[in-house]
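> Return a 3D structure for these sequence lines:
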Amino acid sequence: MSIGNISTVRALLVDDEAPMRDWLRSRLAQVWPELEIAGEAGNGIAAIEQAQALQPDVVFLDIRMPGKNGIEAAAQLAAMAQVVFVTAYNEYAIAAFERGAMDYLLKPVDAERLAQTCDRLKERISEKRKAAEAAQAQSRPAIAAGNASENLPVATDVQTMLTQLIQQQMQQGQKRDYLRWVQASVGTSLRMISTKEILFFKSDEKYTLVQTEQAQYLIRKSLKELEDELDPDEFWRIHRSSLVRVSAIAEVTRDFRGRQLVSIKGSTEKLEVSRNHTHLFQQM
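Below you'll find the predicted structure:
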C-alpha cells in the first residue's frame, strides 16, 4: 500500500549500461514522480565518489560492473544511503536481501515490484527523518547519540551481510550465479532477452550478434565476457567467434572438407566447430 508523499528524496542510479539507467529513470518517474535523480554512475568506484558528493537518500545499484562491483561498493554505500540492488542475478543474494536491511529488484524490473520497493523506501526514509528531527528538536546530546546508535546496527548488519556474500562468491565458486538476461539496445529502448530464448552468440568485430528464434540483436559485450558469465552446462564455445546453446543444437555434421558443422533448431544457420573444440563432439 502506498504511503503519503514525503519531502524531496534524492537518488543515485548506478549501472554500467547507460540504456539501463535511462530505462530505470523513466520507470521511476512513473511510480515515484517526486523522486529527484541526483546523479548517475557507471561503476562501483564512481558510485562511491558520487554518493559522497551528492549525498543521495537512495542508491539503485547494479551488481555486475567493471572495477569495483556492486556488492563491494554497497559495503561502503550502505552507511550513506538506502541501497537497492537492481540485478539479473538473484540466486545467492535474494535470501539475504529479504532480511529487510535493503531491497532488490530483479531484471527485467516489474512495475508493480518497483512500486512496492519505492513504498518501502519512502517509509524507511520518512522514519529516519522523523527520528533525526526529534533528536534535533530536543537538542540533547544524549538523545542525539542514542538515535545515532540506533542507526548503526542497520549499516553494520548490511556490511556484515555483504562481507558474507563476497566470501561466499570466493569460496563457493561452484554455486555462482550465471547470466540470466542479456540487455540489447533497440533504437531508443532497452530490450531484456532471457538467455533461455537465445540460440547462439556470434562475434562480429566490435559487436556480438544475439540470435533468438524471433529476432537478432547486437550487443557490445564480447564472447569472452559472455563465456565467463554463462552457465558452461548450457552454452558451449564451439569456435572463437561463436557460443551456442547446447539444447538448441539440432545435429552436428561434417562437410566435404571434414569440418564439423552445427545445425541450430529454429535457424538456418550452420556454425563451424573449430579444431580446438572438436572434443565437444568426440563420437563423430
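
> going forward, measure contacts and count neighbours with C-alpha atoms only.
Fine.

> Contacts only, for the nearest residue to S185 once chain neighbours are set aside.
Excluding its sequence neighbours, the residue lying closest to S185 (C-alpha to C-alpha, 6 or more residues apart in numbering) is R191, at 6.1 Å. Contact analysis of R191 by C-alpha atoms under 8 Å, 6 or more residues apart in numbering lists Q183, A184, S185.

> how far away is R191 from M20?
9 Å (C-alpha to C-alpha, to the nearest Å).

> Same question for L223.
Applying C-alpha to C-alpha, the value for L223 to M20 is 21 Å.

> In terms of packing, which of those two has more residues around it?
Neighbour totals were compared for L223 and M20, and M20 leads with 24 against 21 (other C-alpha atoms under 10 Å).

> Now for the residue nearest to the more buried one when sequence neighbours are not counted, how many residues are close by?
Among residues not flanking M20 along the chain, L190 sits closest, at 6.7 Å (C-alpha to C-alpha, 6+ apart). When neighbours are defined as other C-alpha under 10 Å, L190 has 17 of them.

> I have a second one here; can you model it like the first so I can compare?
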Amino acid sequence: MNDITAPRSQPVRAVLADDERLMREQLRSRLTEVWPELQIVAEAKNGLEAVDLVREHKPDLVFLDIRMPGLTGVDAARQIAQLPGEGDDDEWLVPEIVFITAYDQYAVEAFEQGVADYVLKPAERERLQVTVQRIKKRLAQRQDADAAPEAGGGPAAPLQQLLHKLSAQLNPGGKPAYLQWIQATVGQAIQMIPVEEVLFFISDEKYTRVQTATLEALIRKPIKELVDELDPQLFWQIHRSTLVNVKAIAGVTRDFRGRQLVGVKGLSEKLEVSRSYTHLFKGM
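Alright, predicted model coming up:
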C-alpha cells in the first residue's frame, strides 16, 4: 500500500482564488499550518483571473471561492477543466478542485460523491486537515496512474456532473436545461438534429463535426461550450476535442502505443481517449 503522505518528487503547487482578501489570507495561513510543503504559486481575486493563473502556472490544485463576481467558482472550474491539452503540453492533467464556500447544505450534499472537495468559511484547522488528506490521497492515486497507464487519472466526467449540479443550485430555477437539438449545416441545408441521435462530436480548430448513424454535419460551436450545454450523463468527454454519446460506445481497445480507442456502434471509426480521461474506462 502506498503512503499517501510520502513526499513527491516535486512539491504540490496550488492557486488560491477568493474575492475577499481577508479570506485568502486566512486560508493561506491555515494551509501553511496543516500543509507546510504546499506551494501557493499565485492568488486570484476573481474567477477570470483564476483561469488565467491556472493556465499560466499549471498547478496540481486550485482553491476556488464558489461565489465570485464576474465568473463564479463553478464557471471558473468549467473553464479550468478544459485547459489541459491546450498547446503542446499533454502531460498536465485537470487540477484537483477545492471549493471555498459558506455553509450551504446543497454544497455539502453535492460534494459527497468525492470528485472535488470543499472548505467552509472560515477555514477551520480540523476540517482543512481532512481536505488536505483527501487531496494528498487523490494526488498519490494520480502518481500510481502514471506508473500504471491502465489505471487512468483525472475526474473529468464526474467533475462535469458535479459542476452542472452546483450550477443549478447557484442559479435558482432548478434543473439545468440541457441542449435537445443541434442546428447544423448538412451540405447546403440547415438541419435540426436531435441530440440523442448524435453518436459523437469532434472538433478541429474551426468547426465541430456532428456524427449520427446516418449523417455527418458541421457546427461552429466548440467542444468547451458543448460540455456545458449537454447532459454529462449522456455525453462523456474523452478528449479535449471529443464528446461521445455513452449509449453509442461499442467497446474500448488499445493500439500498439497503448492508447485507448473507443469503438462507436455502427461505425468503423475509432475515437482516441486522452490521458486525462482514461479513468472512464478503468478495467476495460
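
> Overlay the chains and give the TM-score.
Between these two chains, after superposing, the TM-score reads 0.52 (TM-score structural alignment, normalised by the length of the first structure); 160 aligned residues with a C-alpha RMSD of 2.1 Å.

> quick one on the thing from earlier: any idea what the residue nearest to S185 of the first structure aligns with in the second structure?
Aligned by TM-score structural alignment, R191 of the first structure pairs with nothing in the second structure.

> Go ahead and confirm I48 of the first structure touches A73.
Yes: at 6.8 Å, I48 of the first structure counts as touching A73 under the criterion of C-alpha atoms under 8 Å.

> does I40 of the second structure count as helix, strand or coil?
Under DSSP: H, G, I helix; E, B strand; the rest coil, the three-state class of I40 of the second structure is strand.

> That one and P11 touch, don't they?
No: using C-alpha under 8 Å, I40 of the second structure makes no contact with P11, being 10.3 Å away.

> neighbour count winner among these two?
I40 (18 against 11).

> Chain neighbours aside, what residue packs nearest to that one?
A14 (4.7 Å).

> The first structure: matching residues for the helix or strand encompassing that neighbour?
A14 of the second structure belongs to strand 13-17 when elements are defined using DSSP states H and E. Under TM-score structural alignment, strand 13-17 of the second structure corresponds to residues 10-14 of the first structure.

> go on, stretch 210-230 of the second structure?
Counting by TM-score structural alignment, stretch 210-230 of the second structure falls onto no part of the first structure.

> Also stretch 43-62 of the second structure?
Under TM-score structural alignment, the alignment places stretch 43-62 of the second structure onto residues 40-59 of the first structure.

> what do you get for stretch 107-116 of the second structure?
Against the first structure, stretch 107-116 of the second structure falls on residues 93-102 (TM-score structural alignment).

> buried set for that stretch?
Residues of stretch 93-102 of the first structure classed as buried: A93, A96, F97, A101, M102 (neighbour count, 16 or more other C-alpha atoms under 10 Å).

> Nearest to A135 of the first structure among the residues you listed?
Using C-alpha to C-alpha, A101 is the member of those that lies nearest A135 of the first structure, at 22.8 Å.

> Next, I182 of the second structure: secondary structure please.
Quick answer, by three-state DSSP: I182 of the second structure is strand.

> Give me the neighbour count for E37 of the second structure.
The local packing of E37 of the second structure (other C-alpha under 10 Å) involves 13 other residues.

> Name the SS class of the closest residue to it other than its chain neighbours, please.
Distances taken as C-alpha to C-alpha, 6+ apart put P11 closest to E37 of the second structure, at 6.7 Å, once the chain neighbours are dropped. Per three-state DSSP, the secondary structure class of P11 of the second structure is coil.

> Can you give me the distance of P11 of the second structure to V34 of the second structure?
Distance from P11 of the second structure to V34 of the second structure, counting by C-alpha to C-alpha: 15 Å.

> E227 of the first structure corresponds to which position in the second structure?
Per TM-score structural alignment, there is no equivalent position to E227 of the first structure in the second structure.

> Can you pull up the most central residue in the second structure?
A81 (3.6 Å; C-alpha atoms, centre = their mean).

> Would you double-check that I202 of the second structure falls in a strand?
Yes: the assignment for I202 of the second structure, made by three-state DSSP, places it in a strand.

> Help me confirm that it comes into contact with V210.
Yes: I202 of the second structure is within contact range of V210, at 7.0 Å (criterion: C-alpha under 8 Å).

> Looking at those two, which one has more neighbours?
Per other C-alpha under 10 Å, whichever of I202 of the second structure and V210 has more neighbours is V210, with 25 against 19.

> In contact with the more buried one, which residues are there?
V210 of the second structure sits in contact with A184, V198, L199, F200, F201, I202, E216, A217, L218, I219, where contact means C-alpha under 8 Å, 6+ apart.
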